[in-house]
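In: Here's a sequence, model it:
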Amino acid sequence: MAELILFNKPFQVLSQFTDESTTAGQAPRSTLAEWIPIPDAYPAGRLDYDSEGLLLLTSDGPLQHRIASPALKMAKTYWVQVEGDVSAGAIEALGAGVTLKDGRTRPAKVRRMKEPKLWPRVPAVRRRDTVPTSWIELTITEGRNRQVRRMTAAVGFPTLRLIRYRIGDWTLDGLEPGKYRKFVINLPKTTQPGKRPTRAQPAKAPRRTQGS
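Out: Predicted coordinates:
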């Protein structure tokens, strides 16, 4: 058995417990330490600073590997607001796979969706009266750097807002931004409970402050 934490990461929060890239004179960025006061919990995968939504954390190494390993191809579903009235051709191209600088993406599941009922983003997404926006649901099984944003840009529809809704069987349902929920789950017999997870960069032990 292992403990799993589901966290709804707000916009402009790092998916790590320290911000050691801040240069002199810059204010430190918000980190997980401000939101999750649980010892020995580490992210299973990452979510960009300017993206929102589901982030999973655990203290169990095999479970972290099972979630984050690209080789295991755990599906991740994103709700994506794009600039423009997304075309059927763009949706077909995203589903078939698009060519990026680091190679062609795997086939994806993609559909146009109605605007979901979401919390307000602060700051709000910039809107232009003359340019419409639309929403798509995109499910991928790989995790390249800023992959979803690069995919939508490659088909001519830049991403304006990006929310990860699902990882595997876990979703954001009922989870407000900045809040977390804990589960205890049974692991397959092939895992080895007790192994510590690897830490996301930076490699130093995380500094923790009192969470909210």
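
In: rest of the way, CA atoms for contacts and neighbours
Out: Noted.

In: Please enumerate the helices of this structure.
Out: 61-68, 88-96, 147-154 (DSSP state H).

In: can I get these in JSON lines with mean neighbour count?
Out: Output for these, formatted as JSON lines (neighbours: other CA atoms under 10 Å):
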{"stretch": "helix 61-68", "mean neighbour count": "20"}
{"stretch": "helix 88-96", "mean neighbour count": "17"}
{"stretch": "helix 147-154", "mean neighbour count": "18"}
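
In: quick one more, to check against the first:
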Amino acid sequence: MLIALNKPYGVLCQFTDAGGRRTLAEFVRQKDVYAAGRLDQDSEGLLLLTDDGPLAHRLTDPRHKQAKTYLVQVDGAIDEAALQALRRGVSLNDGPTLPAEAVLAAEPDWLWPRDPPVRFRKAIPTSWLSLSLREGRNRQVRRMTAAVGFPTLRLIRVRVGEHALDGLAPGQIRVIAE
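Out: The predicted structure follows:
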């Protein structure tokens, strides 16, 4: 079984939490599935869940080179030099990243409001970019954008390999394969 979930902001990528925080159990009723990959509590978007261990491995192991694409809202007006640095790969405290596909993007017209909203500062603009990675380090997108001088404000995963968010509302699931 393969399930796509649009994970809302503030939800943990696990089914239980002793601290009472929101978890996947609020949205996914199927038994014996688990997340193939993770999204941080403060990230949103496509999360794939499966009961098939080899499929989960193919989706998450960097050796299989499944691209993960994110829409990223950053603090400030991102420039071409920062985009080029992301495309070359940036140096992080755990080593250099692989090159990423990074392009300036418009704020999507299909985007849902976030609760709580992203902070608004009248004097400082924000930018959107599309960023595709073929590796998956902890908080990698956030660390990469910060490394080039543009901290991430909002992070939405829109694609994992051939699987896309494709109109799923936050909290909504789609069964891809039984």
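
In: Give me the TM-score for this pair.
Out: After superposition, the two chains reach a TM-score (TM-score structural alignment, normalised by the length of structure 2) of 0.97; 177 aligned residues with a CA RMSD of 0.9 Å.

In: before we move on, back to that, among the helices of structure 1, which comes closest to Val80 of structure 1?
Out: With respect to Val80 of structure 1, and counting by CA to CA, the nearest of the helices of structure 1 is helix 147-154 at 8.4 Å.

In: still on that earlier bit, how about the helices of structure 1 in TSV, adding distance to Gly103 of structure 1?
Out: Shown next, in TSV, are the helices of structure 1 (distance: least, CA to CA, whole Å):
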stretch	distance to Gly103 of structure 1
helix 61-68	20
helix 88-96	13
helix 147-154	11
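
In: for these, which one sits closest to Glu52 of structure 1?
Out: Glu52 of structure 1 lies closest to helix 147-154 among the helices of structure 1, at 12.8 Å (CA to CA).

In: What is the closest one packed up against?
Out: Packing partners of helix 147-154 of structure 1 (3 or more CA pairs under 8 Å, 6 or more residues apart in numbering; DSSP states H and E): strand 99-100, strand 159-167.

In: How much space separates the equivalent of Asp32 of structure 2 over in structure 1 from Ser59 of structure 1?
Out: Counting by TM-score structural alignment, Asp32 of structure 2 corresponds to Asp40 in structure 1. Distance of Asp40 of structure 1 to Ser59 of structure 1, computed by CA to CA, to the nearest Å: 6 Å.

In: which one of the two has more residues nearby?
Out: Ser59 (25 against 14; other CA atoms under 10 Å).

In: can you count the residues close to the equivalent of Ser132 of structure 2 over in structure 1?
Out: With TM-score structural alignment defining the correspondence, Ser132 of structure 2 maps onto Thr139 in structure 1. Other residues within reach of Thr139 of structure 1, judged by other CA under 10 Å, total 22.
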